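Enquirer: Sequence first, predicted coordinates after that:
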Amino acid sequence: MGPEPYGICLIIGAWNYPFLLTLSPLIGALAAGNCAIIKPSELASNSATIIAQMVERYLDPSCIRVVLGAVDQTQALLKGDINHVFYTGSTMVGKIVMRAAAEKMIPVVLECGGKCPVYIADDANIEVTAKRIAWGKGINCGQTCLAPDYILCSKTTESRLIPEIVQAWQSFYTDNPINSDSYCRIVNERHFERVNKLIDTTKVVYGGQTDAKQNYIAPTIMTNVNGTDKVMQEEIFGPLLPIITINNELEATEFVNSRPKPLALYIFTSNKSLAQKIINSTSSGSTCVNDVILQVAPQCLPFGGVGESGLGNYHGKYSFDTFSHKRSVAFSPTWSEFLVSKRNPPYDQKQIASLESLVQVRRNWLSLPRLSSWVWPFSASTTASGTKDDK
């Protein structure tokens, strides 16, 4: 078996981390020997322009090209002469990309998103838990595919958790985040309006302030939330943190399993057995225990979704594998014909019995008599030993 490049790979980047989510897959594509067409997101237009300039200046334009534009350009590229598609973005657009790839029968990787749940057990270290959730929700103003989307915890844990999250946010961004240099803004007016409509002011216990002129939405906590609320109908992708109260891990597991499979599942507990029980009872692209987003950092771990949160994975060696076709190659020398010909018709009962013996799984084949343990498996594999000289 040997890896070989697919050919021309189309990489469709995202706007929330425009350099990371566009150039990281490019590294894997080039390492695997492919050429690439990069389509940065038009919503991060300045970053897209810089990427185009950098690629033209530092990389080989005969192998790598950047196409700037919006929907029309993306659709034209999907109809073009490409051999692989790598897409990062929403599930809705991911389905469109997948349909286009299906028309060409080419492989596709979809790095989408979803609502990443956080289950907090009563035995969790609340101070540490709050700080880590506050960081994961506040970074990039919540515009991170792996950001904690909502919390599942008991009422007792909720009452302990909220003051700690508020304290953490205030230490990160001061009492007035709009003046903090460390606090971001929503990417544009359309997304500001979308996130703003998810705020139920009757359920806000902290934050909720907005400024449309700056696309600013303050870090916000909402309580008494249920699964039918508007904020629970789509990936938030903003600094809103809804809390749904449950009684135990069984109810949390049932709630998670009743919804589309998330890109990430977060569990906070001091009980490793409980964490493993929840992991075994659910499905998600990745899982992190007692932290958030951390699982994306180690290059030895694959990053990707499952179900509606994505298809395929990358990072490190997995990027190379994603952009490589695994080609099986077997060599069968002609001198072995006296063995290989045993498979040829016409068939009688004796020959059928011999063939059946060949295809049997021999788990302890090394302990069998020399003749049966070496000659017959050798023949069954048609002596596919990689011999290249056929004399």
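Expert: Nice, I can see it. Computed from a predicted model, the values in this text were never measured in an experiment.

Enquirer: alpha carbons only for contacts and neighbour counts from here, please
Expert: OK.

Enquirer: which element is residue 49 on?
Expert: helix 45-58 (DSSP states H and E).

Enquirer: same for that helix, what does it pack against?
Expert: Counting contacts by 3 or more Cα pairs under 8 Å, 6 or more residues apart in numbering; DSSP states H and E, helix 45-58 is packed against strand 64-66.

Enquirer: can you list contacts of the helix holding residue 49?
Expert: For helix 45-58, the external contacting residues (Cα atoms under 8 Å, 6 or more residues apart in numbering) are 18, 19, 40, 41, 42, 61, 64, 65, 66, 67, 68.

Enquirer: Can you flag the buried ones in those?
Expert: Buried members of these, counted by 16 or more other Cα atoms under 10 Å: 18, 19, 40, 41, 42, 64, 65, 66, 67, 68.

Enquirer: and the next element down the chain from the helix or strand harbouring residue 255?
Expert: According to DSSP H and E, residue 255 maps onto helix 249-257. Following helix 249-257 in sequence order, the next helix or strand is strand 264-268 (DSSP H and E).

Enquirer: Helix 249-257 and that following strand, what's the angle between them?
Expert: 170 degrees (axes from the mean of the first three to the mean of the last three Cα atoms, to 10 degrees).

Enquirer: another one to put next to it:
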Amino acid sequence: MASFTELVNGMKTTFRTGKTKSYEWRRQQLEGVLKLMDENREEIAAALNKDLHKPKLEAVVFEIDFCRNDLVDTMNNLKEWMKPEKVKKSLLNLMDSAYIKKEPYGVALVIGAWNYPIQLTILPLFGALAAGNCVLLKPSEVSWNTAQLLEKLVPKYLDNDCVKVVNGGVTETTALLKERYDYIFYTGNTFVGKIVMKAASEYLTPVTLELGGKSPVYVDKNCDYKAVANRLIWGKTCNAGQTCIAPDYVMCTKDVQEQLIQNMKTTLGEFFPDDPSQSESYGRMVNSRHFQRVKKMIDSNQDSIAIGGDTNEKDNYISPTILKDVKFTDSAMNEEIFGPVLPIVTVKDEDAAIEHIVSGEKPLAMYVFSNDKTVKDKFRNSTSSGGLVINDTMMHAGVMTLPFGGVGNSGMGAYHGKLTFDTFSHNRACLERELKMESLQSIRYPPYTEKNLSVIGWLSKKNPKKGGFFSFLGF
């Protein structure tokens, strides 16, 4: 097994020189990432197409421009984000300077994922650089064409002493995790997430884990079913369903199920007028292993197929497939589908759906379709998930001012926008005092007296605000 000790130690030595901490260096690296994206758009889109048969629109909107727009926002705000953050003080510290200094951790290991191999590696990469870290980047070997492209391009645009790319499979990743880092950012499945966390625990290394799980959907009777069908099918067919926040399964009543299926048939005919297998707007499973995994799921649920179910092993093609009357105990409900298969489970009402959700692991995303305020409030207040979207799917991930991340089994930590900068920054508590007026400090020195206690209590005591006209004064 390869050893990366020398590589990691070299990056640590570089970090200790302080070169990554200046605004100028950080800005230069961000400009390098921007040039990488702008000068290689066609080559990046081509690699994504080779790996996932990813349509150009999806490659540009969900990968290239998704990263680019967040990158530009980071560049525009970096100087402000780097400034010390002043905090409120009590009377005890009235003459002191108290602030939070955003500091880089050091050397960050970023392990990307194969389903969005540009977005899920480049976005944390430039966030870590913006925060002043050195970065060891490990793209997913599953999207091999994109991984090789990143290995070729990154050294051309970024500081080679501070940014390294390591390609390879399980052997290389295992060896990388034996090294000591200052931060680890992993995107992938929960099983590997536990391995990453276990490795991080050896050195108490902080981590962000962007994982997944079965993201549920509830469709209420009070809906425009055609609009629901459009938004569900879009969320399930983007990247051929290989999206961590794709709608994983639907819960609804028996009557709603029939309405949904009819509208989904119409939607699929509109989205892919000829045949999804012939459409340039529809992707493929990333490789044979994932194709076989999803095909097995379809084969074991043949009696439930309402729409689709077609496969082509030679092309890793699986048609958009809807399963009806699925039971919670069926094989399609045992694991995250991560493919273009959408099971529908019939339930009595929203309360039954909520009961199922809260009895399991907390999902990365949750989708509720309803025009009923009471129903929406129930899901908002009675469940927990990484993200909640009402009357759409996946769109929250594009709002860069919202945190993107899981909770519990679906992950820990969040990023996007300023949160990416914050994720890779240590909040250092700083207090600066003058060596003056020492007589005023005597109240905290021994010997302790009741008078000292009384004065300290008066200076530090806080009272709840009573509201009203004088509340802004603290009375």
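Expert: Yes, it's here. Remember, it's a predicted structure, so these values are computed and weren't measured experimentally.

Enquirer: okay, among the buried ones among the contacts of helix 45-58 of structure 1, which ones form the most distant pair?
Expert: Using Cα to Cα, the pair of these lying farthest apart is 42 and 64, separated by 18.6 Å.

Enquirer: Go ahead and report the secondary structure state at residue 241 of structure 1.
Expert: Under the three-state scheme (DSSP: H, G, I helix; E, B strand; the rest coil), residue 241 of structure 1 adopts strand.

Enquirer: Map it onto structure 2.
Expert: Under the alignment (TM-score structural alignment), residue 241 of structure 1 pairs with residue 342 in structure 2.

Enquirer: so its match touches residue 246, yeah?
Expert: No. Taking Cα atoms under 8 Å as the contact criterion, residue 342 of structure 2 and residue 246 are not neighbours in contact, 9.8 Å apart.

Enquirer: Neighbour count: the two, which is higher?
Expert: residue 246 (35 against 27; other Cα atoms under 10 Å).

Enquirer: Show the contacting residues for the aligned partner of residue 305 of structure 1 in structure 2.
Expert: With TM-score structural alignment as the criterion, residue 305 of structure 1 lines up with residue 406 in structure 2. By Cα under 8 Å, 6+ apart, the residues touching residue 406 of structure 2 are 210, 211, 212, 363, 364, 365, 385, 386, 387, 412, 413, 414.

Enquirer: Nearest spatial neighbour of residue 406 of structure 2, chain-adjacent residues omitted?
Expert: Of all residues not flanking residue 406 of structure 2 in the chain, residue 386 sits nearest, at 4.0 Å (Cα to Cα, 6 or more residues apart in numbering).

Enquirer: What segments of the stretch 301-450 of structure 2 are helices?
Expert: Ranges of helices within the stretch 301-450 of structure 2 are 350-358, 373-382, 418-423, 438-441, 450-460, based on DSSP state H, counting those that start in this stretch.

Enquirer: do you know which of the ones you listed lies nearest residue 334 of structure 2?
Expert: Minimum separation from residue 334 of structure 2 across the helices of the stretch 301-450 of structure 2 (Cα to Cα) falls at helix 350-358, 13.6 Å.

Enquirer: ok, average deviation of the closest one from structure 1?
Expert: Here the mean offset of helix 350-358 of structure 2 against structure 1 after fitting is 0.8 Å, by mean Cα distance after the TM-score superposition for structure 1.

Enquirer: hmm, back to that, if we take the buried ones among the contacts of helix 45-58 of structure 1, which one ends up nearest to residue 349 of structure 1?
Expert: Top of the list for closeness to residue 349 of structure 1, among these and by Cα to Cα, is residue 64 at 60.2 Å.

Enquirer: so what's the closest one up against?
Expert: Residue 64 of structure 1 makes contact with 35, 36, 37, 38, 55, according to Cα under 8 Å, 6+ apart.

Enquirer: one more time with 6 Å, if that's ok
Expert: Applying Cα atoms under 6 Å, 6 or more residues apart in numbering to residue 64 of structure 1 gives the contacts 35, 36, 37.

Enquirer: Most neighbours among the residues you listed, please name it.
Expert: Result: residue 36 is most packed of the contacts of residue 64 of structure 1 (other Cα under 10 Å), 26 neighbours.
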